[in-house]
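Peer 1: Dropping the sequence and predicted coords here.
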Amino acid sequence: MSESNYEVYAIKYAEHPRRASENFIDGDPHDDSLMPLDYYVWAVVGDDRTIVVDTGFGAAAAAKRGRTITHPVEEGLDAAGIRRQDVRDVIITHMHYDHAGNDELFENARYHLQDDEMQYASGRCMCHPEINKAFAADDVARMVHRVFAGRVQFHDGAGEIAPGVTVHRIGGHTKGLQAVRVRTARGWVVLASDASHLYAHMEEGRAFPILYNLAELLDGYETLRRLASSRDHIVPGHDPLVIDRYPAASAATRDWIVRLDEAPVR
């Protein structure tokens, strides 16, 4: 592995059964077919650094919101051989509860966040329960504390985290959602996070029903395609098909940790 190429791991930590109609703004309420969501964090591993993308949620949030933790985030990181105390950079794609919890896991890390996302998560939009229900006030408050402790690096649009790893503001789902572009041996992989929850959102030009700006979200699909080496290099944020399509990191983690720097197997 060269200095500019990284291994990329998708680590599933939770799941939620869900009807397909609930996953699309224009979902048919009569459609009772199932389309569950998986919850992931991602790890970008190079020769001299490991960057974690998103931090997930823990048991308390799972109980409160009716989600099922399949493997705690820390267990997944350990299984992927990642020493949490050595992680120096954590990218938060956006501040929703399922991407910005587990405060205690990365005590030595600097957090990377878009300016727009911090303003969104701590400003006037949070006066609306219909918007703030996807956030956890404690997660936002802890990010404010990190700002005062000098542990947050803000980005305004595109920014480099390390050679071969960049962030790109997409918006749409939240005001400051950012995707992550990673150079790998197979080309540029783009971690879309919730810029596209499911493959179906990008492929069909449809939208998940939690959003800040619909036009921005739909325009974001083209940005993801421009950033990635091909459409097969874009990884959605919650699709169980990610586990099916990519090779397992090891035999022991076949159903919950996969390698995104390797070509899809199906």
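Peer 2: Arrived safely.
Peer 1: can we go C-alpha only for contacts and neighbour counts from here?
Peer 2: OK.
Peer 1: which parts of the top helix by length along the chain are buried?
Peer 2: With DSSP state H applied, the helix covering the greatest number of residues in the chain is identified as helix 214-227. Neighbour counts over helix 214-227 (16 or more other C-alpha atoms under 10 Å) mark 214, 216-218, 220-221, 223-225, 227 as buried.
Peer 1: Also stretch 131-144?
Peer 2: Buried, per 16+ other C-alpha under 10 Å, within stretch 131-144: 132, 135-137, 139-140, 143.
Peer 1: out of the residues you listed, which one sits closest to P72?
Peer 2: Relative to P72, the closest of the buried residues of stretch 131-144 is D139; by C-alpha to C-alpha it sits at 17.6 Å.
Peer 1: want to compare, so here's the second one:
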Amino acid sequence: MSEWEVFALRYAERNARTRGDSFIFDDHACAPHGMDYYLWLLRRGAEVILVDTGYDAAEGAARNRPILTDPREALAPFGLTAEHIQTVIVTHLHYDHAGGLHLFPNAHLHLQAAEMAYATGPCMCHDTLRMPFTGDHICEAVQRLYSGRLTFHDGDGQVAEGVTVHRVGGHSKGLQVVRVRTSVGWLCLASDATHYYENFLAAKPFPIVTDVAEMLDGFATIQSLASAPGLVVPGHDPIVRQVFPREHAEAWRLSSGLIGQVPSYD
């Protein structure tokens, strides 16, 4: 079978952040540290898979985190509408990754069983752990389950030929990453297994975490899933836009090799 094309679609940014928001025990915690928000498009001929859905304008207003573009509109340069999307891999159920599930009404979801159990279980009694989730998004996932349009994975699983998922946990109990076969090798869409290159390359955990040991172990896992360190794609790093070639105004092609240098944190 042929390889997949993979694109990062940027739909939001949040620059009013500091390094303390991104790294535990950072020596420069008060320094500014911006964040990009992406969803990812996989395409092979007529086959299309969306990885995560972003969130919509209403969620952005509720959290005071406005979006740059509606996730549905991010698909337009590829000749796609929301109704074209039949398969969505949900890396985890945090608002910025599952906040647009309702925008893709025809999609069958792929989710780790551990993530559904976590998002609907007793851990959500804690405000701190519940903060990144929004109840309506979880309810949408449950509705897909009850309509027969949700597949659970327990650890490693295959979504399509050349596309696999792997639970790493850490940031959220059922966080999964996506491994994709491309023309330049196996690419790992790490999502929030590593928000930034610096998280995994310097072994610096992100502060929103349910299990620090799992997060640290996940840094090794995502590197083992990729054919090269440069093919690990962080979930929120603006540097992605410097490392990979631009495809459209807010889209970057991840499957044709690097044009920039992956940072070093020696």
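Peer 2: Right, received. Where do you want to start? Every value quoted in this text rests on a predicted model; they were computed, and no experiment measured them.
Peer 1: Now the TM-score, please.
Peer 2: With the length set by TM-score structural alignment, normalised by the length of structure 1, the two chains reach a TM-score of 0.94; 259 aligned residues with a C-alpha RMSD of 1.1 Å.
Peer 1: circling back: the longest helix of structure 1 vs structure 2, average offset?
Peer 2: Once fitted to structure 2, helix 214-227 of structure 1 is off its aligned match by 0.5 Å on average (mean C-alpha distance after the TM-score superposition for structure 1).
Peer 1: That helix maps to which residues in structure 2?
Peer 2: Under TM-score structural alignment, the match for helix 214-227 of structure 1 in structure 2 covers residues 212-225.
Peer 1: and the matching stretch, how far out from the chain's middle?
Peer 2: Distance of stretch 212-225 of structure 2 from its chain centroid, counting by C-alpha atoms, centre = their mean, to the nearest Å, is 15 Å.
Peer 1: re earlier: closest one of the buried residues of helix 214-227 of structure 1 to G159 of structure 1?
Peer 2: L227 (13.3 Å).
Peer 1: I'd assumed W188 was in contact with the closest one.
Peer 2: Yes. Judged on C-alpha atoms under 8 Å, L227 of structure 1 makes contact with W188 at a distance of 7.4 Å.
Peer 1: shared neighbours of those two, which are they?
Peer 2: Residues touching both L227 of structure 1 and W188 (C-alpha atoms under 8 Å, 6 or more residues apart in numbering): R181.
Peer 1: So for stretch 114-126 of structure 1, what gets flagged as buried?
Peer 2: 114-118, 120-122, 126.
Peer 1: From I91 of structure 1, how far off is the spatially most central residue of structure 1?
Peer 2: In structure 1, the centroid-proximal residue (C-alpha atoms, centre = their mean) is S193; its distance is 3.7 Å. S193 of structure 1 is 11 Å from I91 of structure 1, where distance means C-alpha to C-alpha, to the nearest Å.
Peer 1: for R183 of structure 1, same thing?
Peer 2: 16 Å.
Peer 1: Those two - which one has more neighbours?
Peer 2: I91 (28 against 23; other C-alpha atoms under 10 Å).
Peer 1: Just tell me what that one corresponds to in structure 2.
Peer 2: In structure 2, I91 of structure 1 lands on I89 (TM-score structural alignment).
Peer 1: do G176 of structure 1 as well
Peer 2: So, by TM-score structural alignment, G176 of structure 1 is matched to G174.
Peer 1: isn't that match right up against E115?
Peer 2: Yes. Here G174 of structure 2 reaches E115: they are 3.7 Å apart, a contact under C-alpha under 8 Å.
Peer 1: which neighbours do those two share?
Peer 2: The contact sets of G174 of structure 2 and E115 overlap at H92 (C-alpha under 8 Å, 6+ apart).
Peer 1: mind listing what's buried in stretch 60-67 of structure 1?
Peer 2: Result for stretch 60-67 of structure 1 [16+ other C-alpha under 10 Å]: buried residues 61-62, 67.
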